[in-house]
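# A structural model of the following input is requested.
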Amino acid sequence: MAASVTEAAPVGQTQDIEKKVSGDDNIKELGDNADVEGSSVHKQDGVKRVEAITTVWSKDLLIVMFILLYLVTFVDMLLQSVQSNLVPYITSSFNQHGLLATTGIVATIIGGVCKLTIAKIIDIWGRCEGFIFMVVLVVIGMIMKATCVNVEMYAAAHTLYWVGHLGMQYIIDIILADTTTLQNRMIMYGINSTPTIATTFAGPKIADLFYTNVNFRWAFGAFTIILVVFCLPVAIIFILSKRKAVKMGVYPKRVQTRTVFESVKYYLIEFDVIGMFLTIFGWSLLLLPFSIVTYAPHGWKTGYIIAMIVLGVVLLAAFAVWERFFAPVAYFPFKFLKDRTILAACVLYGTMFLSIYCWDGYYSSYLQVVHDESITISGYVLNSFSLTSSFIGPFVGLVIRQTGNYKWTAIAGIPFCVLGTVLLIHFRTPESYVGYLVMCQIFNGVSSGIWVLAAQLAIMASVTHQEIAVAMAIFGLFGSIGAAIGLAIAGALWNNILPQKLREFLPEDSKGLVSKIFGNINVQKSYPIGSPIRNAIIAALGDVQRKMVIAGSAFIPICVICLLLWKNINVVKLEQTRGKQTKGNVW
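Below you'll find the predicted structure:
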């Protein structure tokens, strides 16, 4: 699933501390990032403002805010579930079903890269301002989706929607971090992920009803209105609380001494626009060719395919040079990756998404065509992964609250991952019973649910309150880049292998139907089960999906290595030593 290095760094000397923060005899070095009471740590305006706002909150208002954020998350997750089940039919409506993964690559990259920009926005301007901006992006993206006339317009709409969706969830996570202690934080994170338990069942059914009785466009239009209605109360509470804080004199005043031109120049530098665009275009150009090469006239020999790959590599190299030698304010704060716990947690998150997205993007299509499942049932199977992950979340939070230990809690998830991975390869065949596929999803969901929460806490325990937004943005960036690489692998396998297998398995008199079958899921489903053409389609999809699963499973060992690299910090004893990480009225 950012403040500049200059501004995020301590103004005074932040002390290095060595404390016994776990139950064993190991001495844990927390380093320069430790937030020690009494140390002089520079805080940006956005952080000061949210601390001022939470100061004027009563306990009851804090509970109300938790509930409202939960409801926003519920609607957002329901929307995500609905739209993910409709995507195969959206791309098929333009006869380009093979571009299903491609439409998500750029959106995933931009969504992850923009988290660092969003982190800077909420640290400099405030949480409420960032939240409202993300809602606006979601609304614009949804309106464009509802009115799209081709796959290119849908891809652009999905990019705007995805940036807003990821940004909104990211800001909600940061607000929860602002209002909780390290000891209790994972409980709230776990609870806030539980809407998936309901949306797993509601989303596919709602998608099916919209597609069957109306169309996909009305689904996006309806949820645009619903989401805005649920987001408004959150923004209103922030605005009213700000006014109260101003009256009480605890809200920091903003001193504006720059002209409009100076402000534009300042924010262009502060947000490192050059670095941001080098990252976006570099990753996009590098990964897109793997998904679209099938549509190129001469395959890998096509000029623009070669140019995209070369230019992508050049832009990423230019980004490294720019950040290292020329950027006045670094876009990517490399200093955080010097901490092995932060680096390993980020790599774990990215590798998890890389592994999952190698097969997840086309899994719904596979279930509907190969196992002849409806949109609803295939959605249930697909979402059983996130269902299990969300269900176990609050329990993971409770375990960490009691033990204070996130490393060994995370290591406990390894057996589930290994079991789920081995069985995933074994059962991902057309002959397998669907119940076995659900079982694999559940095992992998357990391990992912444990690892994601533990990884987030590992990062937040290693930084100060000022640095949480930046650190979590890096965490999200790794996840998005991992997902984009996974989608690129999936798109490459699907678009390069499936047409070949269709030509191989289709009867001689039907080989001319390859393009038509490949490009539309409705055509694939139109042939009756047991017919020679449907059997050929099933064999082709089964072959490519199995290769996709094997590719994804190859990355799992990296996840295990990352877990073992974490420092074993006990967050309960850590807060007893240095006090609460966040200020104001927190739980």
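
# Please make it C-alpha for all contacts and neighbour counts, starting now.
Fine.

# Which parts of the stretch 1-150 of the chain are helices?
Here the stretch 1-150 of the chain has its helices, by DSSP state H, counting those that start in this stretch, at 5-8, 45-55, 59-93, 102-124, 127-146.

# of these, which approaches Val571 most closely?
Closest approach to Val571 among these (Cα to Cα): helix 45-55, 21.3 Å.

# ok, and what's touching the closest one?
62, 122-127, 178-179, 238, 241-242, 245, 250-252, 254, 465-466, 582-586 (Cα atoms under 8 Å, 6 or more residues apart in numbering).

# One more: stretch 290-306?
Leu99, Ala101, Thr102, Pro289, Ala488, Ile489, Ala490, Gly491, Ala492, Asn495, Asn496.

# Pipe the residues you listed into CSV and attach neighbour count per row.
Listed next are those as CSV, based on neighbours: other Cα atoms under 10 Å:
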residue, neighbour count
Leu99, 21
Ala101, 30
Thr102, 24
Pro289, 24
Ala488, 27
Ile489, 25
Ala490, 32
Gly491, 32
Ala492, 25
Asn495, 23
Asn496, 20
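
# between the residues you listed, which is closest to Val549?
Out of the contacts of stretch 290-306, the member with the shortest distance to Val549 (by Cα to Cα) is Ala490, at 9.4 Å.

# Could you also give me the structure for this second sequence? I'd like to compare it with the first:
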Amino acid sequence: MTGTRSDDTKKTMVAVPVPEDALEMQPSNPAAAAAEQQLAGLATIETIKKSWNLRSIVLTWIGAALVSFAVSYDQQTYSTYQPYATSEFGSLSLLSTIAVVQNVVSIIQQPVAKLADVYGRLPLLVACVVIVTIGEILLASAKNIQTFAGAQVFFTVGVVGLHLLLVILAGDSSDLRHRALMNVVPYAPGLITAWTASYVTSAVLKDTSWRWGYGVFAIIVPIISIPLLATLYYHQRKARKQYPVETGPSLGLKHHCLVIQQLDPIGLILFCAGMALILVPITLASTSTNTWKSGHIIAMIVVGVVCFVGFVLWEWKWAQWPVIPLTILKGRTGSFGIIAAILDYASWYTTSPYLYTYLLVVRNLSVKAATNISIIIPFTAVLGQLGAGVVAKYAGRYKWITAAGIGLKVLGLGLMLRYRHADSSLGSFAVAQVLQGLGEGIFNTVIAGMQGAVSESLLASIVALFVSSCGVGGAIGAAVAGGIWTNVLPRQLHTNLPASLQAQLAEIYGSVVVAIQFPWGTTERNDINRSYDATMRILIIVALVLASLEFLAVLMLQDFNLKVVDQGRDYGGAVIGKTTAKAAAVPPTDFDGMAKLDHTDTPLEQFDVDRET
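Model (predicted):
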């Protein structure tokens, strides 16, 4: 808790250890603070950690790996089916709009983390599995682009929620030294699914249709989630019997209303509405008759700006529990980590929505080959994150590991720009994707640094804030990609296509299937390729600029040693790295409440809060 130290306390000068939750998010007024109580979800995971051992953790993560495997397969094949689905609806250009919707929806992960702290990890995992299943059913049965786009909401909430909860579970079950390594576990199945997904998509598109590609996961995901859910349920019951806990008086409906209030629904709605109403029109403007002069485009942007202004005013003046935890953002690691995350995903999503389409058209690749190239980045990202996790475990310095990753990403984008042409080396283009993927994976080490800058009680909040920031960046990047694609490509086609094909311009622009029907090597196909190539060039340049800014943001992170910070952490039970269920010793403290550690090895933001304690 923050506050002013009394004169009597100053005179005693007693050595008092700083509580682990000193950097706790606080409501903005005393009345709200009085309403706080011990969160049932946090109490439950604390009792589970007291009761489980290494075997329990391993069994839990076997179940988690199965869920990760299914979700990874789902995501790897999902993007392959999208161009065929949107082409069937005659709306290929709306790929970026769908990406914006997905990323805006992913911003809601902050409330998911709060609900996980209140009600527990298990109920939220069950809810996410159900939501993913609903999303897959809606995707498979969509009859128009509106239903297909709406299904993205369910799919994205469920999938991103599952990933978030698995990363939170990694934090629950590991110490700080091993956390960067454990954070890769939810993404590790990508090492296998990345190269087998192309066989699945090719078989599905050959023998059935893209609808079955989505529909089959409505069966797989709930079934394969049973081992993880059953394991958590067993340990939860066991822990409650051995270590009964009190979570404050039950308030019934009043308690649930308080929880909803703490989610800051007004701020969340204003923020998401502002993001959507500003970014979506960017991707839709070229489809309107008068482009930016269209009344509905102008109206959406104006309302979006009003929502953003309302969001800022609400969070500043009236929000008791702000949707953006300002306490976390006061430190360099938290604030610049969030900026770097936004820029990272903005850069990635500037090129990714149309990469697969580009490979089919400009590179003339088969479905299988295009899928293999498009999944190089997620595949090598897992390798990069795994390697970075090992280095972070022994070196402890997360900042320069993260900076090295962004350097690789910038190099990869530069090579992608150089080798994007139809007649350039496909191998060199693939190497560019490898470098970008390694850089993306290494960058995720920043999560461990951000977790090291706050207490264990804020683990879920900091992870959710990072994931939400990635969603913001992804929405911005997808909107930029859509704005460029929908404005530049039609003009390029109009300029390059012969007069005999001008009547088919809308069909060529709106469907990848129509674009690749023109034989390779013909004048018409070369004109189409040149138009796509010119559009992709602009997308890559924008991504390169954003990645360069990301590198500067990473340089502003505080450089502290994760191993030293880990020595002062009390994990409350058995975790990977400390499986004896014995609390870590708290380092000696001086009268001012600060641990006697090398200041270069400890987050300054913790010192700042300690001085106020």
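
# And the TM-score between these chains?
Overlay of the two chains. TM-score (TM-score structural alignment, normalised by the length of the first structure): 0.91; 554 aligned residues with a Cα RMSD of 2.1 Å.

# re the thing from before, return the subset of the contacts of stretch 290-306 of the first structure lying in strands.
Using DSSP state E to define strands, no part of the contacts of stretch 290-306 of the first structure is located there.

# Restricted to helices, list the residues you listed.
Thr102, Pro289, Ala488, Ile489, Ala490, Gly491, Ala492, Asn495, Asn496 (DSSP state H).

# for the helices of the stretch 1-150 of the first structure, which one ends up most surrounded?
helix 102-124 (a mean of 26; mean count of other Cα atoms under 10 Å).

# Quick one: distance of stretch 83-90 of the first structure to the chain centre.
When distances are taken as Cα atoms, centre = their mean, to the nearest Å, stretch 83-90 of the first structure is centred 18 Å away from the chain's centroid.

# Show me where the stretch 451-587 of the first structure has its helices.
468-505, 514-519, 521-526, 532-553, 556-565, 571-578.

# and if you look at the stretch 251-400 of the first structure?
In the stretch 251-400 of the first structure, the segments counted as helices under DSSP H, counting those that start in this stretch are 260-270, 273-287, 289-292, 303-321, 340-360, 363-370, 375-403.

# for those, which one sits closest to Ala8 of the first structure?
helix 260-270 (11.8 Å).

# Between helix 102-124 and the closest one, find me the angle.
Angle of helix 260-270 of the first structure versus helix 102-124, following axes from the mean of the first three to the mean of the last three Cα atoms, to 10 degrees, is 120 degrees.

# buried sites along helix 260-270 of the first structure?
Ile269, Glu270 (16 or more other Cα atoms under 10 Å).

# Can you find the partner of Arg525 of the second structure in the first structure?
Alignment note (TM-score structural alignment): Arg525 of the second structure maps to Arg534 of the first structure.

# Excluding chain neighbours, what is closest to its match?
Tyr527 (5.5 Å; Cα to Cα, 6 or more residues apart in numbering).

# My guess is that neighbour contacts Ile533. True?
Yes: Tyr527 of the first structure is in contact with Ile533 according to Cα atoms under 8 Å; the separation is 6.8 Å.

# Throw the helices of the stretch 1-150 of the first structure into a markdown table and include distance to Thr200 of the first structure, thanks.
Below are the helices of the stretch 1-150 of the first structure laid out as a markdown table (distance: least, Cα to Cα, whole Å):
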| stretch | distance to Thr200 of the first structure |
| --- | --- |
| helix 5-8 | 39 |
| helix 45-55 | 33 |
| helix 59-93 | 7 |
| helix 102-124 | 21 |
| helix 127-146 | 21 |
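
# Which among those helices is found nearest to Ile442 of the first structure?
Going by Cα to Cα, the one of these nearest Ile442 of the first structure is helix 59-93, 17.4 Å.

# between the ones in helices among the contacts of stretch 290-306 of the first structure, which is nearest Ile197 of the first structure?
Checking those one by one against Ile197 of the first structure (Cα to Cα), the nearest turns out to be Ala490, at 26.8 Å.

# wait, what's in contact with the closest residue in space to the closest one that isn't next to it in sequence?
Closest residue to Ala490 of the first structure apart from its sequence neighbours, by Cα to Cα, 6+ apart: Cys358 at 4.7 Å. Cys358 of the first structure sits next to Gly486, Leu487, Ala488, Ile489, Ala490, Met548, Val549, Ala551, Gly552 when contact means Cα under 8 Å, 6+ apart.

# For Cys358 of the first structure, give its distance to Tyr170 of the first structure.
24 Å (Cα to Cα, to the nearest Å).

# I'd say Val446 of the second structure and Thr402 touch.
Yes: between Val446 of the second structure and Thr402 there is a contact at 6.2 Å, judged by Cα under 8 Å.

# okay, and the common contacts of those two?
Counting by Cα under 8 Å, 6+ apart, nothing touches both Val446 of the second structure and Thr402.
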